[in-house]
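# structural data only, the sequence is not supplied:
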C-alpha cells in the first residue's frame, strides 16, 4: 500500500465540493476592512505548512458515544502523516464559513492492536463506513477513491467534537464529546444519507456495490466498545479545572443534551 500513498495525495489536490454550508450562525459584527486587509496580508506573507499538508477530503457521519440519536454529517480534511497514521480536522460544512467541529486521529490496524485495553474504548472501526458507501471522498475519480478507501477500510479512528453544531447554533459550548462511527445497517438516520447524496449527486447504493471487493477485516477486539454497553465520555471536575475521564452510560438523547457529556 505504501506505493499508493503519493499517488493518492497527488490526486486529492484541489478536490472537493462547495455544496454544504454551515448551519451555525455565530454572533459578531461584520469583518472590518482593517481585519480583511490583515487577513490578506497574512495569507500572502505567512507560510502554513500544517494546512498545506492536508491532502484528502472525506465526508462521513458520526454519533455521540452512547447516544444514537445524536447524529451528524462530518466533513474531514485529512493529512496523511505516514503509512500508519493520519489526522483530520472536522468541519460542519465544506464552504468558507464552515465551523470547526473537532478532530479525528486515524491509525492502522497494526497500531490499534498495540493499544492498552482502556485506550481501545475510545476508538471506532472504519470497516462498515467504507464498505457501506457512507464514507466518500468527494471530487475524486472512482479509481482513486477506491484506492483511498482500500487504505482506510481497516483503520481505526479516535474522534472528539469540540463544537456540537447539531444543538449549539451560535458558539461552541460545553466540553468535548467522544464520537463514534456506525457499524451496521439500520443505525443511521436515513434522512442524513438522502440529504448528503442529493447535495453531492452520488448514489450510496451504487458506491456500496462498487466496493464489494475491498477486503475488510473483522473489527479488532476492543474497538466499538459501545456495542457492548461500554460507553465513555468526559465530565467536568470541580476544583483545578481539570477534565477527568469518566464512564457514563447514556441511554437517551435527553441525557446527552442535559449537559452530562
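Looks like it came in fine. What you see is a predicted model; the values in this text were computed from it and never measured.

# C-alpha only now, for contacts and for neighbours.
Fine.

# tell me how many other residues surround residue 54.
21 (other C-alpha atoms under 10 Å).

# tell me the contacts of it?
77, 78, 79, 80 (C-alpha atoms under 8 Å, 6 or more residues apart in numbering).

# the third one and residue 186, how far apart?
By that I understand residue 79. Distance of residue 79 to residue 186, computed by C-alpha to C-alpha, to the nearest Å: 31 Å.

# ok, those two, which is more surrounded?
Under the neighbour definition other C-alpha under 10 Å, residue 79 and residue 186 were set side by side, and residue 79 has more, 22 against 8.

# which SS class is that one?
strand (DSSP: H, G, I helix; E, B strand; the rest coil).

# and it, what does it touch?
Counting by C-alpha under 8 Å, 6+ apart, the residues that residue 79 touches are 53, 54, 55, 56, 86, 87, 88.

# so who does the third one touch?
What that stands for is residue 55. 9, 10, 12, 13, 77, 78, 79, 80.

# quick check: the farthest pair among those?
By the measure C-alpha to C-alpha, 10 and 77 form the most distant pair in the contacts of residue 55, at 14.8 Å.

# tell me which of these two has more neighbours.
More neighbours surround residue 77 than the other of residue 10 and residue 77, with 22 against 11 (other C-alpha under 10 Å).

# so is residue 157 in a helix, a strand, or just coil?
Relying on three-state DSSP, one would call residue 157 strand.

# so how far is residue 170 from it?
Residue 157 is 28 Å from residue 170, by C-alpha to C-alpha.

# coming back round to it: what's the closest of the contacts of residue 55 to residue 208?
residue 12 (21.0 Å).

# dump the residue contacts of that closest one.
By C-alpha under 8 Å, 6+ apart, the neighbours of residue 12 are 55, 56, 57, 140.

# want to compare, so here's the second one:
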C-alpha cells in the first residue's frame, strides 16, 4: 500500500513538537584553545539575530551512520550527517562528530543518484561508495523521523552513491583539524563494522539495527556499479599534500589522489 505523504508530514511535525532525536552524542574531543570571552558571545548572538543564513537553513535532514578510512577498514567512526537536497539527484551533507552544540565538523559528503553516477568517468567512480548496504542492513538511521517517513527516505537513498572527505580526525583524538584530508568509505557486508560501535549508537538513539533490517526487507536491492567501493578490490584512493610550487598546476588542485594497492 502506498504511504500517505500527508500522514508522513503530520507524524513528522508531531515528532518535531515532541523534540525527537539529537543532543545525545557529545563530540569526541575538546578543541584546543581558551573559552569564548564575553565579547565573542555578544558578537555571536548579534550575528545570529542579524545575519542571513539561507544556505544553512536548507540542511533539513539528519542521518546517522558510519564511515572508515579508505584503505583502513578497521579505523571506523560514527558520522552525523546534516543533509541538504539540491534537486532530485544531488544531495550535500555536513558531517559532525556529534549532534550537540559542541560537535565538530569532521567533513562533507556529496550524494548522487545512480542515474548521475553512471555518467561519471571510471577514475572518478573509484572515489565513491554505495549506500545499499547501509540502508538494507539498518545501520543508517534518520534520528527523530517517524518510522514511515524514515522508510520513505531510505527507499530514496538505497541506490545512491556518496563521496566523503573527512578534514578533522576527531576519532584520533586530534584537538585541531590537523593532517591530510582523508577519503572515506561505507560498509558493504555483514561483519565489517565494529559491533560495539554499533551497539553504543543503538543504545543512545533507542533504535535496533536488527529491527531496521527487518523493516527494510521490502526495499528493493539495487544493482551496484562495479566501479564503486573500489577498496573492496584492493584499489585504494587516498589524499596526500605535496609541494607543487614549481608545478604548472593551479594550487587549488591539491591535494592529489594516489593509487596504491591495499594489502
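Structure received. Bear in mind the structure is a predicted one, so any value in this text is a computation, not a measurement.

# of the contacts of residue 54 of the first structure, which is the nearest to residue 193 of the first structure?
residue 77 (19.5 Å).

# show me what the closest one aligns to in the second structure.
Under the alignment (TM-score structural alignment), residue 77 of the first structure maps onto residue 82 of the second structure.

# isn't its match right up against residue 62?
Yes: the pair residue 82 of the second structure / residue 62 is scored as a contact, 4.7 Å apart, by C-alpha atoms under 8 Å.

# need the counterpart of residue 29 of the first structure in the second structure.
By TM-score structural alignment, residue 29 of the first structure lines up with residue 34.

# helix, strand or coil for that match?
On the basis of three-state DSSP, residue 34 of the second structure is classed as coil.

# that one: neighbour count?
For residue 34 of the second structure, using other C-alpha under 10 Å, the count is 6.

# likewise residue 92 of the second structure?
Quick note: residue 92 of the second structure (other C-alpha under 10 Å) scores 19 neighbours.

# does it belong to a helix or a strand, and which?
Element membership for residue 92 of the second structure, per DSSP states H and E: strand 90-96.

# how much does that strand stray from the first structure?
When the first structure is superposed, strand 90-96 of the second structure averages 0.2 Å from its matched positions, counting by mean C-alpha distance after the TM-score superposition for the first structure.

# what does stretch 42-50 of the second structure give?
Stretch 42-50 of the second structure sits 0.5 Å off on average (mean C-alpha distance after the TM-score superposition for the first structure).

# any idea how far that stretch is from the chain center?
29 Å (C-alpha atoms, centre = their mean, to the nearest Å).

# how many neighbours does the equivalent of residue 98 of the second structure over in the first structure have?
Counting by TM-score structural alignment, residue 98 of the second structure lines up with residue 93 in the first structure. Neighbours of residue 93 of the first structure under the rule other C-alpha under 10 Å: 24.

# wait, is residue 93 of the first structure part of a strand?
No: membership of residue 93 of the first structure in a strand is not supported by three-state DSSP, which gives coil.

# and it, what does it touch?
20, 21, 22, 74, 75, 99.

# switch the cut-off to 6 Å
If you count contacts by C-alpha atoms under 6 Å, 6 or more residues apart in numbering, residue 93 of the first structure has them with 20, 21, 22.

# again, but for residue 100 of the first structure
Taking C-alpha under 6 Å, 6+ apart, we find residue 100 of the first structure in contact with 90, 91.

# how does it look with 7 Å?
By C-alpha atoms under 7 Å, 6 or more residues apart in numbering, the residues touching residue 100 of the first structure are 90, 91, 92.

# what's the closest of these to residue 201 of the first structure?
Using C-alpha to C-alpha, those come closest to residue 201 of the first structure at residue 92, 18.6 Å.

# who's in contact with that closest one?
Neighbour list for residue 92 of the first structure: 22, 73, 74, 75, 98, 99, 100, 101 [criterion: C-alpha under 7 Å, 6+ apart].

# please report the distance of the fourth one from residue 22 of the first structure.
Between residue 75 of the first structure and residue 22 of the first structure the distance is 11 Å, computed by C-alpha to C-alpha.

# which one's more surrounded, the two?
Each of residue 75 of the first structure and residue 22 has its neighbours counted (other C-alpha under 10 Å); residue 75 has more, 24 against 18.

# surely that one and residue 90 touch.
Yes: counting by C-alpha atoms under 7 Å, residue 75 of the first structure does reach residue 90; the two are 5.4 Å apart.

# next, the most centrally placed residue in the second structure: secondary structure please.
By C-alpha atoms, centre = their mean, the mean C-alpha position of the second structure lies nearest to residue 81, the distance being 4.4 Å. Three-state assignment for residue 81 of the second structure (three-state DSSP): strand.

# quick check: it touching residue 92?
No: with contact defined as C-alpha under 7 Å, residue 81 of the second structure does not count as touching residue 92 (9.2 Å).

# mind listing what the residue nearest to residue 31 of the second structure when sequence neighbours are not counted touches?
Nearest non-adjacent residue to residue 31 of the second structure, counting by C-alpha to C-alpha, 6 or more residues apart in numbering: residue 175, 4.7 Å away. Residues counted as contacts of residue 175 of the second structure (C-alpha under 7 Å, 6+ apart) are 29, 30, 31, 32.
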